[in-house]
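Asker: What follows is a predicted protein model with its sequence.
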Amino acid sequence: MTPETEELLIPLRTSRAALLLKLEGLSERDQRRPLTRTGTNLLGLVKHCAFVELGYFGDCFDRPSPVPYPWAQDESDIDDNLDMYAGEGESAADIVALARTAWAQADETFASTDLDATATVPWWPEDRRHPTLRRLIAHVSADVARHAGHADILREQLDGDVGLRPGMSNVPEHDEQWWADYRERLQRIADGC
């Protein structure tokens, strides 16, 4: 892998690690719990990001996915959101293994493909359908970072845990009363608008 490729991959690898960190120490139930109106959940974010990487860094470079896509079934009633949650037959370990498989395939693409090589992204508009690997690394890095941010908020909702790395919360250290007062102050400001 070239030094430039390694440099471009730092944000993607940081976001991948952050996604998995958000699973640590939680029960499988909490990893699966839908915490938003649209059902967003921690395992679903990891699963979705894995399939994003399999598509962009695999299929788009003529490197077929080593695992079947859940939507590649012949059933007409297939759930079009299958990549956003762990199904009844999938364990948390299965989803983490899927992510690691996707990352290994992506890393093979990064190691064997020039940054200026073009991919074919059939679901993109024709005028943008052939981006370079460099462009796709930026695109996927932004997408995975966005979902890592979602995961951070979901984890905070579950047990108050925040941060990018173990032992690094990225927020000022205050006790629970300080945070309760702070939140109340912000609510008063919002209510005054």
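Answerer: Here it is on my side, so go on.
Asker: can we go C-alpha only for contacts and neighbour counts from here?
Answerer: Fine.
Asker: how close does the spatially closest residue to Pro34 that is not a sequence neighbour sit to Ile78?
Answerer: Closest residue to Pro34 apart from its sequence neighbours, by C-alpha to C-alpha, 6 or more residues apart in numbering: Asn41 at 4.8 Å. The gap separating Asn41 from Ile78 is 20 Å, by C-alpha to C-alpha, to the nearest Å.
Asker: Use this one as the comparison:
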Amino acid sequence: MSATDQHKHDLRLYLQDARDAFLFSLEARRAVRVRHPPPLTPTGTNLLGLVKHVTGAEAFYLGTVFGRPVRAPGLWITGDAEPNADLWATPDETREEITGRYRRVWAHSDATVEAFGLDAVGRLPGEDGGDGPALSLHRVLVHLVAETQRHAGHADVVRELIDGTAGLRRGSEDMAPGDEAWWRGHRAQVESAAREAAGRFAG
């Protein structure tokens, strides 16, 4: 395998790892809790909306930018949707629909990556309908790995707030071993340290 092929392989590996983490975040102990209770952050961050957003991002960068459009939610940040429209699920959108669309778009994305070399150049849409700035496939993949992993981290926190589930994936050893009582003690220790520091450095 050439160095360039190895680089492409590595980028695809990390992108797929982030995708899988996203789908694990939707495996809440009670499926209905993926949508309920209401959003747990002031900005409305929610699991289905995060998946919907990264679906649109992949479709944009590995579809539109490389002349291979695919049907997906438009991104509000590109002017293709109302503000934040790609960051929440409407009442008639199901979890199965949103995750199925994500899988279909990432299959399309993988085909784009397979079809082009890392030095291939795509174009962002221009404001006047023409071509905008050029982006290499290498840069697009780095961007998508960073963006998807960032939002997968958001999903980790939201999922833990919903039902207490934590960790990168099922069977993962990325969490310290401990039962529920151990984690309560750990949280109390962290909270105590924070309170002590606040008192020590106040004023």
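Answerer: Yep, it's here. Since the structure is predicted, the reported quantities are computational estimates derived from the model, not experimental observations.
Asker: who's more crowded, Asn41 and Ile78 of structure 1?
Answerer: Asn41 (22 against 12; other C-alpha atoms under 10 Å).
Asker: Give the equivalent position in structure 2 for that one.
Answerer: Alignment note (TM-score structural alignment): Asn41 of structure 1 maps to Asn46 of structure 2.
Asker: Just to check, its match is in contact with Gly153?
Answerer: No. Under the criterion of C-alpha atoms under 8 Å, Asn46 of structure 2 is not in contact with Gly153, lying 12.0 Å apart.
Asker: Run through who's touching stretch 98-107 of structure 1.
Answerer: By C-alpha atoms under 8 Å, 6 or more residues apart in numbering, the residues outside stretch 98-107 of structure 1 that reach it are Val46, Lys47, Cys49, Ala50, Phe51, Glu53, Leu54, Phe57, Gly58, Pro66, Val67.
Asker: can you tell me which helix or strand the nearest residue to the third one once chain neighbours are set aside belongs to?
Answerer: In this structure, Cys49 of structure 1 finds its nearest non-sequential neighbour in Val144, 6.2 Å apart by C-alpha to C-alpha, 6+ apart. Counting by DSSP states H and E, the secondary-structure element that holds Val144 of structure 1 is helix 133-159.
Asker: tell me which residues in that helix are buried?
Answerer: Across helix 133-159 of structure 1, burial judged by 16 or more other C-alpha atoms under 10 Å covers 133-137, 140-141, 143-145, 147-155.
Asker: matching residues in structure 2 for the helix or strand just after it?
Answerer: Per DSSP H and E, helix 133-159 of structure 1 leads on to helix 176-191 as the next helix or strand towards the C-terminus. Per the alignment by TM-score structural alignment, helix 176-191 of structure 1 matches residues 180-195 in structure 2.
Asker: again with stretch 114-121 of structure 1
Answerer: Taking TM-score structural alignment, stretch 114-121 of structure 1 hits residues 117-124 over in structure 2.
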